[in-house]
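Asker: Here is the input, now give the coordinates:
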Amino acid sequence: MSMDISCCSPKNDSTKEDPDSEDDIYERFASTEDALKNILPDASKTDIEKYAQQLEDVENYDPILVISPNYNWIHQHSHQNYQKIMNEFATNGLQQNRRDKGSLCVFHFADVTELYAVRRNIRAIYPHAFFDPRAQPQQHPIGTAWVLYKIGMRKSDYDADECFFLLP
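Answerer: As a prediction, the model looks like this:
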């Protein structure tokens, strides 16, 4: 029985040419810090580093909700009301813990079910934080919701959830 070892020769090293190798897959995604800079463009470098550190303990694929504030909403309803609602995102359904480590913008959830259950609860308590396209005069949502998943130690995938702050 002869054994074909041609696949083991250096010239056929598939990891360098294979676009689906593990290293190449992770390169397709933004670093967690770059994702946070894009999501929170007004945040200071110190805050971005703090938020990235906050995400160090998050397991891969656990959802993170990042809320970038809508300053029009804050001017209309006050910064104190904004903080009150962000505190609700941090604590809703929890006994004594926080899911944001005090950041008021980066929230870690155990799973997607918990994330959207908290949204439903807050929508019932604070409907003025959500956008109703039928309302007159036109109103603003409290912010933009971004859902971020860590897919590796330092890489993340993220996108804005355009319907998160939309009333049904």
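
Asker: make it CA atoms for all contacts and neighbour counts henceforth
Answerer: Fine.

Asker: List the residues that contact the spatially closest residue to residue 89 that is not a sequence neighbour.
Answerer: Leaving aside its chain neighbours, residue 89 sits nearest to residue 118 (6.8 Å; criterion: Cα to Cα, 6 or more residues apart in numbering). Counting by Cα atoms under 8 Å, 6 or more residues apart in numbering, residue 118 touches 89, 92, 93.

Asker: Now show me the structure for the sequence below, then we'll compare the two:
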Amino acid sequence: MSEYSGFPSIRDTLKTIFSKASDEEISKYERQLEKVKILDPVVIINPNPDWIHQHGLLAYHTVMDKFATEGLHNNRRDENSRCIFHFTSVTEMYTVRDKIHDDFPNAFMHSRSIQALIPNAQLHPIGTAWILMNVEDLEELKCDFGKDNNFFLRTVEKNSSYIN
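Answerer: Take a look at the predicted model:
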């Protein structure tokens, strides 16, 4: 018995994250994740319909394309899925996230605890981020994954007038 025997399969993981996806979509995403090296971080983003309603589908695609291409030359880290992004390290993943935060701050929501203090606070994040890593259990790929509720949380500069 492997230390990863209790972890879910890639398919079961995807069914949890994309609960409304068709079997065809799940199979497509499964093929994409099967190419990811063991322990390489992956960010999976479920779109937030409230954010898309407020900002538009074109704005959503622009941000997802930036996730896919930031720091790469003539390449994408998502195989055109616009939702599954493969990184070579956790450092790369958060460096890209921070660059997106700088370039598209409206994709990140302000913390609920300070929303009332900020004029025109961003109330909705662009989506829900899941962090996933493939693990191997006796020749079978499985996943360790979880929802990152702070991935799209907007940081506040300390010199801002609404922070003491």
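
Asker: Skipping its backbone neighbours, what lies nearest the aligned residue in the first structure for residue 151 of the second structure in space?
Answerer: When the first structure is aligned by TM-score structural alignment, residue 151 of the second structure is paired with residue 164. Nearest residue to residue 164 of the first structure, sequence neighbours excluded (Cα to Cα, 6+ apart): residue 145, at 6.2 Å.

Asker: gap between whatever residue of the second structure lines up with residue 82 of the first structure and residue 125 of the second structure?
Answerer: Using TM-score structural alignment, the partner of residue 82 of the first structure in the second structure is residue 60. Distance, residue 60 of the second structure to residue 125 of the second structure, by Cα to Cα, to the nearest Å: 11 Å.

Asker: Which residue of the two possesses the greater neighbour count?
Answerer: When residue 60 of the second structure and residue 125 are compared for neighbours, residue 125 comes out ahead with 24 against 20, by other Cα atoms under 10 Å.

Asker: Now do the same contact list for the aligned residue in the first structure for the more buried one.
Answerer: Matched by TM-score structural alignment, residue 125 of the second structure corresponds to residue 141 in the first structure. Residues near residue 141 of the first structure by Cα under 8 Å, 6+ apart: 70, 73, 128, 129, 130, 131, 165, 166.

Asker: Closest one of those residues to residue 97 of the first structure?
Answerer: residue 129 (23.1 Å; Cα to Cα).

Asker: ok so, going back, sticking with the residue nearest to residue 89 of the first structure, tell me its helix or strand.
Answerer: Using DSSP states H and E, the element containing residue 118 of the first structure is helix 112-125.

Asker: and that helix, which stretch of the second structure?
Answerer: Counting by TM-score structural alignment, helix 112-125 of the first structure corresponds to residues 90-103.

Asker: The matching stretch: average distance to aligned residues in the first structure?
Answerer: Its matched residues in the first structure lie on average 0.3 Å from stretch 90-103 of the second structure after superposition (mean Cα distance after the TM-score superposition for the first structure).

Asker: Can you point out the buried residues in that stretch?
Answerer: Buried residues in stretch 90-103 of the second structure, defined by neighbour count with 16 or more other Cα atoms under 10 Å: 93, 96, 97, 98, 100, 101.

Asker: number of nearby residues for the nearest residue to the first one once chain neighbours are set aside?
Answerer: Spelled out, that is residue 93 of the second structure. Leaving out its chain neighbours, the residue that sits closest to residue 93 of the second structure by Cα to Cα, 6+ apart is residue 87, at 5.8 Å. Counted with other Cα under 10 Å, residues neighbouring residue 87 of the second structure total 20.

Asker: What of residue 2 of the second structure?
Answerer: 8.

Asker: any idea how far the nearest residue in space to it that is not next to it in sequence is from residue 76 of the second structure?
Answerer: Ranked by Cα to Cα, 6+ apart and with sequence neighbours excluded, the top spatial neighbour of residue 2 of the second structure is residue 137, at 5.8 Å. Distance of residue 137 of the second structure to residue 76 of the second structure, given as Cα to Cα: 29 Å.

Asker: which other helices and strands contact the longest strand belonging to the second structure?
Answerer: Ranked by residue count, the top strand of the second structure under DSSP state E comes out as strand 127-137. Contact here means 3 or more Cα pairs under 8 Å, 6 or more residues apart in numbering; DSSP states H and E; on that basis strand 127-137 of the second structure packs against strand 41-47, strand 140-148.

Asker: Including mean neighbour count and distance to residue 14 of the second structure, could those go into JSON lines?
Answerer: Formatted as JSON lines, these follow (neighbours: other Cα atoms under 10 Å; distance: least, Cα to Cα, whole Å):
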{"stretch": "strand 41-47", "mean neighbour count": "21", "distance to residue 14 of the second structure": "10"}
{"stretch": "strand 140-148", "mean neighbour count": "17", "distance to residue 14 of the second structure": "10"}
